[in-house]
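Visitor: Below are the sequence and a predicted model for it; my questions follow.
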Amino acid sequence: MIPLVGHLYRENNVVTSIYGRSIINRTVVDIIKAHKYVRQVEGTPLCVRETWPILEILSRLELGPSRIDIGKIATGYKNSNEAVELEDYVRGQVSELINAKNGSDHEEQDVVLYGFGRIGRLMARILIQRAGGSGMNLRAIIVRKGKAENDLQKRASLLRRDSVHGPFNGTISVDEENNVIFANGVAIQVIYANSPDQVDYTDYGINNAIVVDNTGVWRDAEGLGQHLQCKGTSKVILTAPGKGELKNVVYGVNHNIIEESDNIISAASCTTNAITPVLKAICDKFGVENGHVETVHSYTNDQNLIDNYHKGARRGRSAALNMVISETGAAKAVSKALPQLEGKLSGNAIRVPTPNVSMAILNLNLSTNTDVEELNNYLREMALYSDLKKQIDYTNSHEVVSSDFVGNRNAGIVDSRATIVNGNRCVLYVWYDNEFGYSCQVNRILQHMSGNMHKSVPA
């Protein structure tokens, strides 16, 4: 299977998966584990002997750029009552993609990362992983000059090694003379600047670039507008909640509000991205009268490692030693994507001594009565087959803990075994990788704004 997966990706820009679990650049064990996951969510097993012939058929077709879930195609074929051969069934599923190998009419999109912290480096990993096929080219990162003489080597080392997300999957080298980091052959120009308006990107051959500002220093249109004063830029995405009239976008929920004329967009916060898709799903079927959101959030760079002065309440105390009651604007921010929840949600946060993966506890009063089985079955269907399948994930295990979700690409993961329902009251537990899952959401907005969001099959 592995050579065929690679062939489809390299030659056709087809990303293959098993129930949303990508199988590109995966080991034999990874692919088998992806098949095992199907039993957890469907209740029936899926065998590699069922997906292998589908890959064979797809590899013979001239397919256009797309994302194809061979696991769902295999299950769909098993459950189909039609007397049809597998090849005919598969061809029917991908009919719109056949002979569309060069079907993308969008130009390659230059991307610049302004800031190279936790989100910046994960965004770099995502863009590098899909280089050469996604239509988005990571051209540069902008940072302030550090005090160390080997600044560039240190930047490259942080990309190469990550204490939470593990080593970079590939090779990294540095050209110090030209300030370039090469990652899996992708040349990333490192540009030193103290403010957004100091760079002429055209000097580096960068044009019409989308700038992803992950510093969080500027959060309004005026501050972020400095990026657009530079030659070679066209749009800006902020990886933090925006202020003023900026559109706060949660991909999958309200990304359709982005218009061609929008030059500055906020990708909201990690917590807002985690809870909004689940809340939308609940609102659509059961309605929400009111509720409270409590986030149990991993510590971040804004906190102190040991006790020291901090302008924020309680945040001066050691993040590695304490649970710290804090604030979250996520509950209020949800209403920017779901206006029907305006004024209905309160929220608070507890920062805890873990470096990554957080949890949102949604305590909701619904408009209609339900039970645990109905609610969980509905959320499972939404995670597998709805338009929110890239945002909502679902687990049915008694044994999962926070570290099991490091690297999860979804905005949030519903822990079905923890769901509580009593009439019209429910409590939902939603895990989320507040670093990588959020970065994937930012990347989806980037794809959408650049016109490089490829068709998914099955629909």
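Guide: Nice, I can see it.
Visitor: When you work out contacts or count neighbours from here on, use the C-alpha atoms and nothing else.
Guide: Fine.
Visitor: count of residues packed around the closest residue to residue 407 other than its chain neighbours?
Guide: Leaving aside its sequence neighbours, residue 407 sits nearest to residue 436 (C-alpha to C-alpha, 6 or more residues apart in numbering; 5.7 Å). Per other C-alpha atoms under 10 Å, the neighbour tally for residue 436 reads 28.
Visitor: my read: residue 436 touches residue 409, true?
Guide: Yes. Counting by C-alpha atoms under 8 Å, residue 436 touches residue 409, with 6.5 Å between them.
Visitor: Confirm that residue 294 sits in a strand.
Guide: Yes. Under DSSP: H, G, I helix; E, B strand; the rest coil, residue 294 sits within a strand.
Visitor: Could you check how far it is from residue 138?
Guide: 36 Å (C-alpha to C-alpha, to the nearest Å).
Visitor: Look at the two and report which has more neighbours.
Guide: Neighbour totals were compared for residue 294 and residue 138, and residue 138 leads with 24 against 20 (other C-alpha under 10 Å).
Visitor: Identify the residue spatially nearest to that one, adjacent ones excluded.
Guide: If the residues on either side of it in the chain are set aside, residue 138 comes closest to residue 111, at 4.8 Å by C-alpha to C-alpha, 6+ apart.
Visitor: Over to that neighbour. Which of the three states is it?
Guide: Assignment for residue 111 (three-state DSSP): strand.
Visitor: ok, now which ones touch it?
Guide: 136-140, 209-212 (C-alpha atoms under 8 Å, 6 or more residues apart in numbering).
Visitor: do residue 110 as well
Guide: Residue 110 neighbours (C-alpha under 8 Å, 6+ apart): 136-139, 206-210.
Visitor: Just the buried ones out of those residues, please.
Guide: Among those, those that count as buried by neighbour count (16 or more other C-alpha atoms under 10 Å) are 136-139, 206-207, 209-210.
Visitor: next up, a second structure to put side by side with the first:
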Amino acid sequence: MSAQLAINGFGRIGRSVLRAIVERDLWHHLAVVSINELAPIETICHLLKYDSTHGRFPGSVVIEDNCLVVNGHVINITHEADFTALQIDVDVLIECSGSVSAEEARRQVGGSLKHVLISNPSQPDVDRTLIYGFNQDQVTRQDGVISCGSCTSNALIPMVAVLDEQFGVVAGSSLTLHSAMNDQPVIDAYHDVDLRLTRSAMQSMIPVETALDRGVYRLLPHLEGRLHSSSIRVPTSNVSAIELTVQTDRAITRGAFTACLQQLADSNQYISISTEPLASCDFIHDHHSAVIDVPQSAVVNHHLVKVLIWFDNEWGYANRLVDSALHVQQMISLGELT
């Protein structure tokens, strides 16, 4: 049984979602039938076909009768600025615009639309925060509005959880080195909120606000107050890294730490480990939520561990959105959410 899928917002993540469905040959499970995006359809078509980071689209993309046709599949294109005014007749909608609140999403759930998956942490009043590969088994039929967290929380939470389970987390700090994003100017320009974000994305490393620690607390509430997070934007177009430093309650050896990392990768197919001397560009188009750099990770004095985590902040996260939509679709087909 195929679920009909809509995408609201067709920027970097929205386009990656559609591309992942095509590359993974999932159209017979997740049929994209509608895209809502303010840009003209000619621009939508062009940016889907030609991507500076991920390369040319692996298939045909054309415009016919004001619709987008991808590999022969017709996708209706709308340009509605007011999400609550959208006429939605699909099973699942993936919200990728970054501008829709949980309450606005909740107003659309009902009738044919059973679930809205939000591609950001959203507000705490979402029905469920889903980190695929970590807690997808907790999804219930009442979860109409589901946040899929962020690319950073998908990368970090499984690692923090396993360290806490095996060694006990006393305190910790995470530093995200995040590639440039579309809220940054290419050259110096005005910004409404953050003076640091007035500076050229390609000339500086720029500290920005992050709520990653609060995202961790949402799923691991017993750790509240024990973690601190910070973030710096760096002048690269894609792939980010997190340096996680944790003080452990129980003593830890290098051997036990390495075994812990291997166990996490073995038990979670969305986490990988790397033992090669790689750089960020080597992880472009990597589908994992996190790749743990073992040579760059360390144990200090038996109670301090450092972990370096790489992730493609576009492709890895888009694939978790697809996995989440596929999970919902499979439960719908089994009658568990109907």
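Guide: Alright, I've got the coordinates. No experiment lies behind these values; they were computed from the predicted model shown.
Visitor: Can you find the partner of the residue nearest to residue 138 of structure 1 in structure 2?
Guide: Per TM-score structural alignment, the equivalent position to residue 111 of structure 1 in structure 2 is residue 5.
Visitor: Okay, that match and residue 173 of structure 2: tell me how far apart.
Guide: 38 Å.
Visitor: tell me which residues in the helix or strand hosting residue 456 of structure 1 are buried?
Guide: In the assignment (DSSP states H and E), residue 456 of structure 1 maps to strand 455-457. Using 16+ other C-alpha under 10 Å as the test for burial, strand 455-457 of structure 1 gives 456-457.
Visitor: Against which helices or strands is that strand packed?
Guide: strand 66-69 (3 or more C-alpha pairs under 8 Å, 6 or more residues apart in numbering; DSSP states H and E).
Visitor: Run the chain-centre distance for the strand it packs on.
Guide: 17 Å (C-alpha atoms, centre = their mean, to the nearest Å).
Visitor: In structure 2, what range does that strand match?
Guide: Strand 66-69 of structure 1 corresponds to no residues in structure 2, going by TM-score structural alignment.
Visitor: From the contact counts, what lies against that strand?
Guide: Strand 66-69 of structure 1 packs on strand 14-18, strand 455-457, going by 3+ C-alpha pairs under 8 Å, 6+ apart.
Visitor: Show me what residue 389 of structure 1 lines up with in structure 2.
Guide: With TM-score structural alignment as the criterion, residue 389 of structure 1 matches residue 269.
Visitor: Tell me which helix or strand its match sits in.
Guide: Applying DSSP H and E, one finds residue 269 of structure 2 in no helix or strand.
Visitor: Same question for residue 276 of structure 1.
Guide: helix 270-285.
Visitor: my guess is residue 270 of structure 1 meets residue 434, correct?
Guide: Yes. In this structure, residue 270 of structure 1 is within contact of residue 434 by C-alpha under 8 Å, at 5.3 Å.
Visitor: any idea how far residue 53 of structure 1 is from residue 90 of structure 1?
Guide: If you go by C-alpha to C-alpha, the gap between residue 53 of structure 1 and residue 90 of structure 1 works out to 10 Å.
Visitor: ok, those two, which is more surrounded?
Guide: Set side by side, residue 53 of structure 1 and residue 90 show more neighbours around residue 90, with 20 against 17, by other C-alpha under 10 Å.
Visitor: and the host helix or strand of the more buried one, which residues are buried?
Guide: Element membership for residue 90 of structure 1, per DSSP H and E: helix 86-93. Within helix 86-93 of structure 1, the residues scored as buried using 16+ other C-alpha under 10 Å are 86, 89-91, 93.
Visitor: Okay, the equivalent of residue 48 of structure 2 over in structure 1 and residue 120 of structure 1: tell me how far apart.
Guide: Matched by TM-score structural alignment, residue 48 of structure 2 corresponds to residue 159 in structure 1. Between residue 159 of structure 1 and residue 120 of structure 1 the computed distance is 10 Å (C-alpha to C-alpha).
Visitor: Please list which of the contacts of residue 110 of structure 1 are preserved in structure 2.
Guide: Retained in structure 2 by both residues aligned by TM-score structural alignment, their matches' C-alpha atoms under 8 Å are the following of those: 136-139, 208-210.
Visitor: Just those residues: which are in strands?
Guide: Judged by DSSP state E, the subset of those located in strands is 136-139, 209-210.
Visitor: As JSON lines, those residues with distance to residue 320 of structure 1 would be great.
Guide: Converted to JSON lines, those look like this (distance: C-alpha to C-alpha, whole Å):
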{"residue": "136", "distance to residue 320 of structure 1": "37"}
{"residue": "137", "distance to residue 320 of structure 1": "37"}
{"residue": "138", "distance to residue 320 of structure 1": "34"}
{"residue": "139", "distance to residue 320 of structure 1": "36"}
{"residue": "209", "distance to residue 320 of structure 1": "38"}
{"residue": "210", "distance to residue 320 of structure 1": "36"}
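Visitor: Residue in structure 1 paired with residue 162 of structure 2?
Guide: So, by TM-score structural alignment, residue 162 of structure 2 is matched to residue 281.
Visitor: all helices for the stretch 151-300 of structure 1, in order.
Guide: Taking DSSP state H, counting those that start in this stretch to define them, one finds helices in the stretch 151-300 of structure 1 at 151-160, 221-228, 270-285.
Visitor: which strands and helices sit next to the second one?
Guide: Contacting helix 221-228 of structure 1 under the criterion 3+ C-alpha pairs under 8 Å, 6+ apart are the following elements: strand 233-238, strand 264-266.
Visitor: what's the answer for the first one, then?
Guide: With contacts defined as 3+ C-alpha pairs under 8 Å, 6+ apart, helix 151-160 of structure 1 has these neighbours: helix 118-129, strand 172-175.
Visitor: Quick check: end-to-end length of stretch 196-214 of structure 2?
Guide: 22 Å.
Visitor: That one corresponds to what range in structure 1?
Guide: Counting by TM-score structural alignment, stretch 196-214 of structure 2 sits on residues 314-332 of structure 1.
Visitor: how far is the matching stretch from where the chain is centred?
Guide: 24 Å.
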